[in-house]
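Got a sequence here, can you build the structure:
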Amino acid sequence: MTAIFFDLDDTLYNQLQPFQSAYNAVFSHITNISILELFKKSREYSDRVFHLTESGEMPVEEMHRKRMIYAFDCFHHRISDEEAMDFQKIYKEHQYKITLAPEMENILNYLSTKNISLYILTNGPSNHQRLKIEALNPFQWIPKNHIFISSEVGYAKPQIELFEHVNAQTKTTASTSFIIGDSYENDIIGANNADWNSIWLNTKQRKMPLNQRHPNYEVTSYQKLEEIIKNIF
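Okay, the predicted model is just below:
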């Protein structure tokens, strides 16, 4: 039976929305930076050091602070530790006010009519990720026992062990499992290594790393994701 595993951040919802709200609250005086590009740089840093936060070598709070300092540095702006942490505080507040992308709601409704098992597979701290999931309230489509969070499992994307673990727990197979996610490094490389199928939701127009296998499908908008889902399933 086909199983679809959705990433959480920047997949079930558009992560740029809470980021934009926090930026407007703290950095509205800086008007010469693309907020999308700033967001991409902040994610670039957090993806690079995620394994350190998982292992406990870097406190999550330090990663939050450093990723914004790094992102602004990329655009030749210096911000203080206090500004970085003020931003994170407001960003976190808005992350608990998120809603499903409208097209994602259509997708979940559609897939629920196709006898396809739906899951969430996300990296991150347990409490933080669960509060975001509660805000999205996807439980009419995805049961609470269909949620897998790296910090609870003990493995994180792209580790093959995580993909093997969820296949074992859900009695699904790699060949009939799909992951839909925004992170090439975590979602797509992980899926490729585990012989899963993958759909890269690349709404931020990130470049694929060189010498890597392509996802099975790549889409650049939620609208295109909805179209391709209806073509595949």
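
from here on, contacts and neighbour counts on C-alpha atoms
Noted.

Go ahead and confirm I180 touches I199.
Yes: in this structure I180 lies within contact range of I199 using CA atoms under 8 Å: 4.8 Å.

The residue of the chain positioned farthest from its centre is in what secondary structure piece?
Residue farthest from the centre of the chain, counting by CA atoms, centre = their mean, is H29 at 28.7 Å. Under the criterion DSSP states H and E, no helix or strand holds H29.

Which other helices and strands does the helix ranked longest in the chain contact?
Longest helix in the chain, counting residues (DSSP state H): helix 35-55. Under the contact criterion of 3 or more CA pairs under 8 Å, 6 or more residues apart in numbering; DSSP states H and E, helix 35-55 touches helix 16-26, helix 60-73.

Mind doing that once more with 6 Å?
If you count contacts as 3 or more CA pairs under 6 Å, 6 or more residues apart in numbering; DSSP states H and E, helix 35-55 packs onto helix 60-73.

Alongside the first, I'd like the structure of this one:
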Amino acid sequence: MNKEISLVFDIDDTLYSQMEPLLTACEFSLGRALPDPELFYRIFGKRSAEMFLFSESGQVSIHESRLYRIENTMKDMGIPFTREQAEVFQARYKENQSHLHVSDTLAGMLDTCQEAGVKMGVITNGPFAHQVQKFHTLGLDKWFTEDQLIVSAGVGVAKPDVQIFRIAEEKWGMNPANTYMVGDSLENDITGAKNAGWKTIWMNHHRYTVSPGMAELDYIAYTEEELRKLVEKLI
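Got it, this is the predicted structure:
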């Protein structure tokens, strides 16, 4: 066992699959299946990141940002979508998020880390109350205390800003040279952590390609089982 290693996890689309609750909410509001679910997911992720910045800066309310992201996603896909449908989508998506869970595979991985005494933490971007509620809904309090959770809105800085990683180092007593960031966002989680001098594990279950000039990646996991095996090997 490597007692020096520390593991820090993202939440959304890392410790649970974000795609299923999104797709079911979208198809419910549309009344039909999406023509290209993977394209929808990618555009929605881009639009979510954009609107997150607007809501963080106070330019729009959190609720408005959530409506705009789905409306703009549908516009990008050329699918007619009304404000009423956006409201229906958001209500159903919120309902779906109340039933989130960590898979057996990832639960087993976290059990192993906890039993091995690995120092762990969670860093997530988003509104404070919303992300804390999600943390408890997922049952992450089995493996982490709230003191092991950093929410961007709670510290006034978000990934990929290096400062949020520095806050984690100080708060949890982690050595950047031995700390791994595990996340799905190449920009927020991986590039941000690399810029902070951390090691990284990219949870790339959507099999995105890496742009030329990107910093060298330490590890990539394409499935939860690959992530479990990799983490258990590292610790």
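
re the thing from before, what's the mean deviation for the longest helix of the first structure versus the second structure?
Comparison of helix 35-55 of the first structure with the second structure after fitting gives an average deviation of 1.8 Å (mean CA distance after the TM-score superposition for the first structure).

Could you check the angle that helix makes with helix 16-26?
Counting by axes from the mean of the first three to the mean of the last three CA atoms, to 10 degrees, helix 35-55 of the first structure lies at 100 degrees to helix 16-26.

Just give me how far helix 35-55 of the first structure sits from the chain centre.
11 Å (CA atoms, centre = their mean, to the nearest Å).

residues in contact with it?
Applying CA atoms under 6 Å, 6 or more residues apart in numbering, the external contacts of helix 35-55 of the first structure come out as 58-60, 67-68, 71.

quick one: stretch 84-93 of the first structure to the second structure mean distance?
Using mean CA distance after the TM-score superposition for the first structure, stretch 84-93 of the first structure ends up 1.1 Å from its aligned counterpart in the second structure, as a mean over the superposed pairs.

who's in contact with that stretch?
Residues outside stretch 84-93 of the first structure that contact it (CA under 6 Å, 6+ apart): 18-19, 22, 65, 68.

And stretch 133-141 of the second structure, by the same measure?
Here stretch 133-141 of the second structure makes contact (CA under 6 Å, 6+ apart) with 100-102.

among the contacts of helix 35-55 of the first structure, which ones are buried?
With burial judged by 16 or more other CA atoms under 10 Å, the buried subset of the contacts of helix 35-55 of the first structure is 60, 67-68, 71.

Reformat the contacts of helix 35-55 of the first structure as a markdown table; add distance to N127 of the first structure.
A markdown table is the format used below for the contacts of helix 35-55 of the first structure (distance: CA to CA, whole Å):
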| residue | distance to N127 of the first structure |
| --- | --- |
| M58 | 18 |
| P59 | 15 |
| V60 | 13 |
| R67 | 21 |
| M68 | 22 |
| A71 | 26 |
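
residue boundaries of the helices in the second structure?
Along the second structure, counting by DSSP H, helices occupy 19-30, 37-56, 62-77, 83-97, 104-115, 128-137, 152-155, 162-172, 192-195, 224-234.

which one of the ones you listed is the most hemmed in?
The highest mean neighbour count among the helices of the second structure, using mean count of other CA atoms under 10 Å, belongs to helix 192-195: a mean of 22.

which residues touch S65 of the second structure?
Contact partners of S65 of the second structure, counting by CA under 6 Å, 6+ apart, are M51.

just to revisit the earlier point, reformat the helices of the second structure as TSV; add distance to V210 of the second structure.
What follows is the helices of the second structure, written out as TSV (distance: least, CA to CA, whole Å):
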stretch	distance to V210 of the second structure
helix 19-30	21
helix 37-56	15
helix 62-77	23
helix 83-97	30
helix 104-115	25
helix 128-137	28
helix 152-155	26
helix 162-172	21
helix 192-195	15
helix 224-234	19
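
right, and those helices - which one's nearest G121 of the second structure?
Closest approach to G121 of the second structure among the helices of the second structure is made by helix 162-172 (7.7 Å; CA to CA).

And that closest one against the first structure, how far off on average?
With mean CA distance after the TM-score superposition for the first structure, helix 162-172 of the second structure averages 0.7 Å from its match.

Figure out how far that helix is from the centre of its chain.
Worked out by CA atoms, centre = their mean, helix 162-172 of the second structure lies 18 Å from the chain centre.

coming back round to it: closest to K144 of the first structure among the contacts of stretch 84-93 of the first structure?
Nearest to K144 of the first structure among the contacts of stretch 84-93 of the first structure, with distances taken as CA to CA, is P18, at 24.0 Å.

To which residue of the second structure is M68 of the first structure aligned?
Alignment note (TM-score structural alignment): M68 of the first structure maps to I70 of the second structure.

now R130 of the first structure
For R130 of the first structure, the aligned position in the second structure is V132, judged by TM-score structural alignment.

Give me the distance between the closest residue to S80 of the first structure other than its chain neighbours and F19 of the first structure.
Spatial nearest neighbour of S80 of the first structure, chain neighbours left out: I69 (7.5 Å); criterion: CA to CA, 6 or more residues apart in numbering. Using CA to CA, to the nearest Å, I69 of the first structure is found at 15 Å from F19 of the first structure.

before we move on, what about D10 of the first structure?
D10 of the first structure sits 11 Å away from F19 of the first structure, going by CA to CA.

Identify the residues contacting whatever residue of the second structure lines up with I149 of the first structure.
Residue pairing (TM-score structural alignment): I149 of the first structure is matched to V151 of the second structure. V151 of the second structure makes contacts with 124-125, 128, as judged by CA under 6 Å, 6+ apart.

Centroid-nearest residue for the first structure?
By CA atoms, centre = their mean, the first structure has its centre lying nearest to D9, at 3.1 Å.

which residue in the second structure lines up with that residue?
Correspondence of D9 of the first structure to the second structure, assessed by TM-score structural alignment: D12.

now the match of I149 of the first structure, nearest residue through space, not along the chain?
Distance criterion CA to CA, 6+ apart; nearest residue to V151 of the second structure, sequence neighbours excluded, is T124 at 5.1 Å.
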